[in-house]
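> Here is the input, now give the coordinates:
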Amino acid sequence: MVDPGWSRIGPDPAIRAWADSARAAALRALAATDEAWRCGGTWFVGVDALPNSPDGAIHGTPFPWDALPLRPEPLHRAQLSVIRPGYPRPSPDETPAAFAFRRDRDAAHLDGLLPIGPDKRRMVKEPHAWILGLPLNRATASPLTVWEGSHEILRAALLKALAPHPPESWGEIDVTDAYQQARREAFATCRRLELAASPGEATLIHRLTLHGVAAWKSGDTAPPEGRMIAYLRPQLACVRDWLAAP
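Now for the predicted structure:
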């Protein structure tokens, strides 16, 4: 079987216990934050917003390592991604083209590539080991989306772009053109999936999988606080490890 680049785990009581504890912490964080909501007030980015400890525990509830196909390792504070009705709406910090891409293509992206300099050229600055999404409340709205098998397309394209350069310099190399071409290939050849999940489940994404967030559709539902997901992305030591198989 071809690796699709994602998997769903659970439901599991240990994952659910962590999600319940994290939801309580998330509601407190949202009430106390002064962070501006993006996309016309419909998206709270919430980087490092949750108060988990390096072992993943949150307010005494242990991180559910035993329920996950992952080895325990030190974790950063989790991102809290919250989506409200109407996502996405136009905002001054996005060009019309960027907004259209967010609306029509889920703002599909590869984590770890950051826009550098005035021209926002993409470089691998945050080589993650994996991406784990943990839903904190029950919602049908704006699920995570993935393009199945896209991780192999992106791996091949980035390796080709970086091969002429010494591996120790790979984090300083402009890979914008290779990335954009590989993303177009993924749109044309890979199946797009919407991965709705509930508290007690987890979605594990390969670090090189193209992914995004679906627009809020008519009939979508979520609690009053909006659709909430916690994300964890521990970093690897180098770009070469990031591009290594599997």
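
> From here on, just use CA atoms for contacts and neighbour counts.
Fine.

> how close does Ser150 sit to Leu134?
From Ser150 across to Leu134, the span is 22 Å (C-alpha to C-alpha, to the nearest Å).

> For Ser198, grab the count of nearby residues.
Close neighbours of Ser198, defined as other C-alpha atoms under 10 Å, add up to 19.

> I should have written Pro11 there, sorry.
Around Pro11 sit 15 other residues, with neighbours defined as other C-alpha under 10 Å.

> Mind naming the longest helix for the chain?
What stands out as the longest helix in the chain, according to DSSP state H, is helix 13-32.

> how about that one: buried residues?
14-23, 25-26, 29-30 (16 or more other C-alpha atoms under 10 Å).

> What segments of this protein are strands?
Secondary structure of the chain (DSSP state E): strands at 6-9, 43-44, 79-83, 113-116, 121-124, 131-135, 144-147, 192-195, 202-205, 211-213, 227-232.

> What lies in contact with the shortest one?
Which is strand 43-44. 35-38, 80-84, 87-88 (C-alpha atoms under 8 Å, 6 or more residues apart in numbering).

> Quick check: Tyr231 touching Ala78?
Yes: using C-alpha atoms under 8 Å, Tyr231 makes contact with Ala78 at a distance of 5.6 Å.

> Please provide the structure for the following sequence as well, for comparison with the first:
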Amino acid sequence: MTGAAALTRRGWGRIGPDPAIAAWAEAALPVAQQQISASQEPWRCGGTWFVGVDALPNGPDGAVAGVAFPWSALPLQPVALHPGQLSVIRRGYPQPSPDETASAFAFRQSRDAAHLDGLLPVGPDRRRMIREPHGWILGLPLTGILASPLVVWEGSHKIMAAALAAALRPHAPETWADIDVTQAYQAARAQVFDSCPRIELPARPGEATLLHRMTVHGVAPWQGSAQGDRIIAYFRPLLATVAEWMAAP
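Below is the predicted model of the structure:
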């Protein structure tokens, strides 16, 4: 099952392999490698994870190195795209690091650092608020490394949508970006772990992974002896308001 039907029922869909996606990935890889090598951004998790937000210099239409974005192969309407994230994982991920607490590292190991995109930690107490409402999450692998794949909790989007709707309902929609949803989010995520299947989604160039915007997801620890970088380009185009984020299918 791929596309909109999978997104509605499962919260994720796999697309391809498709020659248009493969052509884009082939063109994007050397550009991505150059950007990663030239970046001054520090690697996290003991040098095993390059976050790479906005690191891919694609155009607003998604084209890179003269190759068109594979809209024709995707169950999505073309929209203006931000520079893609280049998420890079290396052998040994994750490793302890000074910028992460012991409990956060343990959660990364045991729960794949599971999270919901769009909820940012705000203020000194790092309270979760919906500050980056996005329409969907699209992952396009640039290398064939299958270690440390994307992980999703199937059906988690339904639990998250219900929990966040209940937390926001007492408040005016124009204030929703400033509402603390930490408690609702953490309780819903615990329910997700108890009731939703954990699915690993390794993918190769020429394939794409599409996630519902409210699907809980993470990255699995590196397993096996594969050599090289696992590079995935991610796109999360923003919606205008949190109300639109909540109302979208």
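
> returning to what we had before: neighbour count: Tyr231 and Ala78 of the first structure, which is higher?
Set Tyr231 of the first structure next to Ala78 and count neighbours by other C-alpha under 10 Å: Ala78 wins out with 26 against 22.

> what lines up against that one once you look at the second structure?
With TM-score structural alignment defining the correspondence, Ala78 of the first structure maps onto Gly84 in the second structure.

> Correct me if wrong: Val31 of the second structure contacts Ala55.
No: Val31 of the second structure is not in contact with Ala55 according to C-alpha under 8 Å; the separation is 9.9 Å.

> Mind checking the strands of the first structure for the one nearest to Pro166 of the first structure?
strand 121-124 (14.1 Å; C-alpha to C-alpha).

> and the most centrally placed residue in the second structure, what does it touch?
The C-alpha lying nearest the average C-alpha coordinate of the second structure belongs to Ile137 (C-alpha atoms, centre = their mean; 5.7 Å). Ile137 of the second structure makes contact with 210-213, 234-237, according to C-alpha under 8 Å, 6+ apart.

> try it again with 10 Å
Residues in contact with Ile137 of the second structure, defined by C-alpha atoms under 10 Å, 6 or more residues apart in numbering, are 12, 117, 209-215, 234-237.

> which one among those gets closest to Gln191 of the second structure?
Nearest to Gln191 of the second structure among the contacts of Ile137 of the second structure, counting by C-alpha to C-alpha, is Thr215 at 13.1 Å.

> Check the alignment and tell me where that closest one lands in the first structure.
Counting by TM-score structural alignment, Thr215 of the second structure lines up with Thr209 in the first structure.

> same deal with Leu239 of the second structure?
Here Leu239 of the second structure is matched to Leu236 in the first structure, going by TM-score structural alignment.

> Repeat that for Ala106 of the second structure.
Correspondence of Ala106 of the second structure to the first structure, assessed by TM-score structural alignment: Ala100.

> Would you mind confirming that that match makes contact with Pro88?
Yes: between Ala100 of the first structure and Pro88 there is a contact under C-alpha atoms under 10 Å: 9.5 Å.

> out of the two, which sits in the busier spot?
Remark: of Ala100 of the first structure and Pro88, Pro88 carries more neighbours, 26 against 16, as counted by other C-alpha under 10 Å.

> what range in the second structure does stretch 187-196 of the first structure sit on?
Going by TM-score structural alignment, stretch 187-196 of the first structure sits over residues 193-202 in the second structure.

> coming back round to it: any chance you could list what contacts the longest helix of the first structure?
Outside helix 13-32 of the first structure, the residues that touch it by C-alpha under 10 Å, 6+ apart are 9-10, 44, 46, 49-52, 56-68, 78-82, 134-137, 198-202, 225, 228-230.

> and if we set it to 8 Å?
Here helix 13-32 of the first structure makes contact (C-alpha under 8 Å, 6+ apart) with 49-51, 57-59, 61-64, 67, 80, 134-137, 199-202, 225.

> And for stretch 72-83 of the first structure?
So stretch 72-83 of the first structure is contacted by 26, 42-56, 65, 142, 225-234 (C-alpha under 8 Å, 6+ apart).

> circling back: report the buried members of the contacts of strand 43-44 of the first structure.
Among those, the ones that count as buried by 16+ other C-alpha under 10 Å are 38, 80-84, 87-88.

> those helices in the first structure, which residues are they?
In the first structure, the helices defined using DSSP H lie at 13-32, 96-105, 150-162, 176-189, 239-243.

> Relative to the second structure, which residues correspond to the third one?
If I follow you right, that is helix 150-162 of the first structure. Using TM-score structural alignment, helix 150-162 of the first structure lines up with residues 156-168 of the second structure.
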